[in-house]
Each structure stands twice: as structure tokens, then as C-alpha cells.
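> With the sequence up front, the predicted model follows.
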Amino acid sequence: MHLVPEQVKRSYRSPLREESARRTRAAIREAATALFVEQGYVRTTVKEIAATAGVALRTVHAAFPGGKAEIFHEALDVATAGDEEPVAVADRPAFVAALEDPDRLLPELARQGTELLERAGRLLAACQGSSGADADMRELDDLGARTMSANMRTVAEAMERHGLLTVPVDEAADVLLTLCSPQVHDLLRHRRGWSPEHYAAWLERSLALLLCTPPDREGRQVFSGPPQRP
């Protein structure tokens, strides 16, 4: 005989237990991120993730039934967005607001893009580096490439709408995709040792020069400051 109705038992929630589970999940995710960046996705095992996080192997399996692929997916989602909210970057208020403000579009793109790559750039590199050997990573890398391309196209179209572009929108989208890429960020930040501030300032100047500066009579583009609206 049940003393507590089934409906009551199912609706019971423990805030302390939920918070503990959230912290455990975050610890697993952070430990996995460090391992993925250090040694790649393929070489990293769930057993290593558990040991690095300081939890039992069964705890990892309970938190992430989908295994290593699920851990990587969530780690990348959180790193890309900057929090655990299930909202795509393109739908976030800061990104949407930047598209509507022609005076802040490039500065905000450079700032937000730098912050995103500081959080997620090396995970994106790990994903790409493992895409040839793992089907999950190949699918995720392809999805990321399509998403990035679509987002940069959205930015290019917003710049065209505000009258900022001096090049065709297709070319602008390709330039944005190239200069804002994880590969360029990794080259300048980690291989050449630039600071995040230096990288963000360079990115803003370079995009303004290539996309917003009219060429002179010899076809050269000479940067003379941020783009001005007509």
C-alpha cells in the first residue's frame, strides 16, 4: 500500500539535490573540456574525464547517458553561448541588438566574436581536428561550419541594409567568415601571442578596411577610421 500518492511523488523536487547535480555536471564538463583541448577528442576517454573531475565513472554515465559525444556537445554549447541557457548565439539579445545599430555593428561583432572564441575556439579546433576520425565530430564540425556561415551572412546583410558595405554582400560574407574564423583567432592569439584586446581591435579595423572603405583611384583601400553612415 502506497502512503504517498504517485502524482505527489512524481512532482517532488529537491532544490539542493538539483543544484548538486548541476555542479557535478559542470565539473564533468569542465574536466572534459580541458582534456579535449589538451589531447583531442578521440584520445580522451570517459574514464579519464571521471578521474579529472574527481567523480566515479558511474556518475559520469548517469549525468551523460550519451557518453563522450554528449559531454563534448554540451561543453561546446556552453562555451559558445557563455552560459547554460539553450539559446542560439544568433537569437541572443546582444547579437540581435548589434545588427540593428550601424554605429556599433563592427565593434560589437569584434567584441562578441573575440569573447566567443576565447571561450570556445580551442574546442572548435579539437572538433575539427577529430572530424576525420570520428563520425560524431564530423557531423558537429559540419553543423558548426553551416551555422557560422549563416551567421556571417546575416551580419553581411545587416551591413548592406545600413549602407556600410563597399563590396558585394557575398564577398562581405566570405570575408567575415574568414577573418572571424577559429583558425585565424588561434593563429594570432595562441601561435603569435596576441592579447585578446589586440586581436579584437585588429579584427574591427580589418573588417572596416576590407568591407567599408571605398578604394582609391588606383583600387587601393586606405583605412581612415571607422565606417561612416551616408
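That came through, no problem. Numbers count the residues shown, from 1 in each chain.

> going forward, measure contacts and count neighbours with C-alpha atoms only.
OK.

> Am I right that residue 82 is in contact with residue 119?
Yes: here residue 82 reaches residue 119: they are 7.3 Å apart, a contact under Cα atoms under 8 Å.

> any idea which residue sits dead centre in the protein?
Nearest to the mean C-alpha position of the chain, by Cα atoms, centre = their mean, lies residue 80 at 2.9 Å.

> Could you check which helix or strand contains that one?
Secondary structure assignment for residue 80, by DSSP states H and E: helix 67-81.

> same for that helix, what does it pack against?
When contacts are defined as 3 or more Cα pairs under 8 Å, 6 or more residues apart in numbering; DSSP states H and E, helix 67-81 packs onto helix 15-39, helix 105-130.

> so which of these comes closest to residue 184?
Proximity to residue 184 (Cα to Cα) singles out helix 105-130 among the helices and strands packed on helix 67-81, at 10.0 Å.

> Take this one as well and set it beside the first:
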Amino acid sequence: MTDVKGRRSYRSPVRDEARRRTQQAVVAAAARLFVERGYAAASLREVAEAAGVARPTVAAAFGSKPALLRQVLDEALAGDDEPVPVAQRPWFAPVWQAARPRDVLDAYAEVCVVIGRRAGRLFEVTRRAAGGHPEIEALWLTLVANRRAGAEMVVRRAREVGELRAGLTLDRAIDSVWVLNDPTLYLALAVDRGWSDAEYTEWLAAQMAAAVLG
């Protein structure tokens, strides 16, 4: 690599890996503190202390507290820090591989469980912090929009391999799946009420099928 003056710059794989490990430690500490204490109550100083780094290190790596929350959410949804969209993850592949509409919804129910288990509490943290904080409110609205985009992908895939319920418009089908893919449902039933993941997956798939396929 060369800089703007034409001089060669040097990147050390060792330093890059150390930087990545530091960022992972900060993200893990932030995720835990945000869930335990809430977004507003968990300061960057406390996150830095929990991660074993200096506060300026956190600021240098993420820029701001809202940006850190965004990274925490991204990694919780994806499962790691690799820049690979959720829809291209191996655990999403069964949705694309399904050959019947009900199989599409069964596979998506399992995806919803994965996301609920990893990110459900962080969704709730973000929702509660959104009021009165423009950056967090914008982040929350993005999460909501992304959930609907995911529902649209799934409904369109189901329609590619079969038929939706007679008389059901595409928008209504997408809205129905969008409401049901809310991680809050996973928190209510699997976490608060103690349902097993298998029980929740079966219930969710049945609800989506009833709404979309009839």
C-alpha cells in the first residue's frame, strides 16, 4: 500500500489481529452491559473497564456510543464480525433451498429463533433507548425496516415455489410475517415463559403458515 505522498505504508497482520481481538472484547463487554444495565446506564468508561482497555481505545475503535451499539447489534444478528449479510449466511441457506412454501416458512422460523436467541434482548435494549435519542431512534427504525425486508424476501421465496393463501395480497403476507418475526415474541415465550426452542420454532412456523398459506 502507498500513502497520498507515494510512500509505501506497512500493515502488520499481528497488529491487525490484535486490533480485531480488542474490538471483539469491547463488543462483547458492551453487549453484556447494555443488556444488564440498559443502554443509557452503561457508560463507555464502564465498557472499556469490562473489556480491559482504555476508554480512548473504545472511542478510537467505534467513534461513539451509538456506533458501538450498532456494531453490537450487527454482530449479534450475524454471529460474528465478518461483513457477510444475514441472508447469505449458511444458517439462512435452508430458506433458499426449500422447495415448498411451508418448507420455506419452517426454515425461516428456525432463522427467527437463531436471531431471537442472539439479539432479542439487544433489540429490546434499542427499543427502550430510542425515545429522545435521535441516533438510537434511527437505529431502531432501521432494525424495524430490516425485519420487514427479511419478511419480504421470505414471502417472495415462498411465492416462487408455490402459492400463497387465496385472496391474500403480497403486502398483507409480508406484514403478517413481519409481525411474527419480531424477536420480542421469542423473549416472551422462549425466555419469559420457558418454551424450548423446538416448541417455539414449531409454533412460529405454524402461525406464519396459517397467516400466509391458509
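Great, that's in hand. Quick caveat: nothing in here was measured; it's all calculated off a predicted structure.

> before we move on, the earlier item: and the helix holding residue 80 of the first structure, which stretch of the second structure?
Mapped onto the second structure using TM-score structural alignment, helix 67-81 of the first structure spans residues 64-78.

> Would you mind listing the buried residues in that stretch?
Residues of stretch 64-78 of the second structure classed as buried by neighbour count (16 or more other Cα atoms under 10 Å): 65-78.

> Could you work out the end-to-end span of stretch 83-95 of the second structure for me?
20 Å (Cα to Cα, to the nearest Å).

> before we move on, back to that, out of the helices and strands packed on helix 67-81 of the first structure, which is closest to residue 9 of the first structure?
helix 15-39 (15.1 Å).

> and the next element down the chain from the closest one?
Next along from helix 15-39 of the first structure, by DSSP H and E: helix 46-53.

> That next one packs against which elements?
Against helix 46-53 of the first structure (3+ Cα pairs under 8 Å, 6+ apart) you get helix 15-39, helix 57-63.

> which SS state does residue 193 of the first structure fall under?
Three-state call for residue 193 of the first structure (DSSP: H, G, I helix; E, B strand; the rest coil): coil.

> what about it, distance to residue 126 of the first structure?
19 Å.

> quick one: which of the two has more around it?
Neighbours were counted for residue 193 of the first structure and for residue 126 using other Cα atoms under 10 Å; residue 126 has more, 22 against 12.

> State the distance from the counterpart of residue 51 of the second structure in the first structure to residue 34 of the first structure.
Counting by TM-score structural alignment, residue 51 of the second structure lines up with residue 53 in the first structure. According to Cα to Cα, residue 53 of the first structure stands 10 Å off from residue 34 of the first structure.

> Same check on residue 155 of the first structure?
For residue 155 of the first structure, the distance to residue 34 of the first structure - Cα to Cα - is 32 Å.
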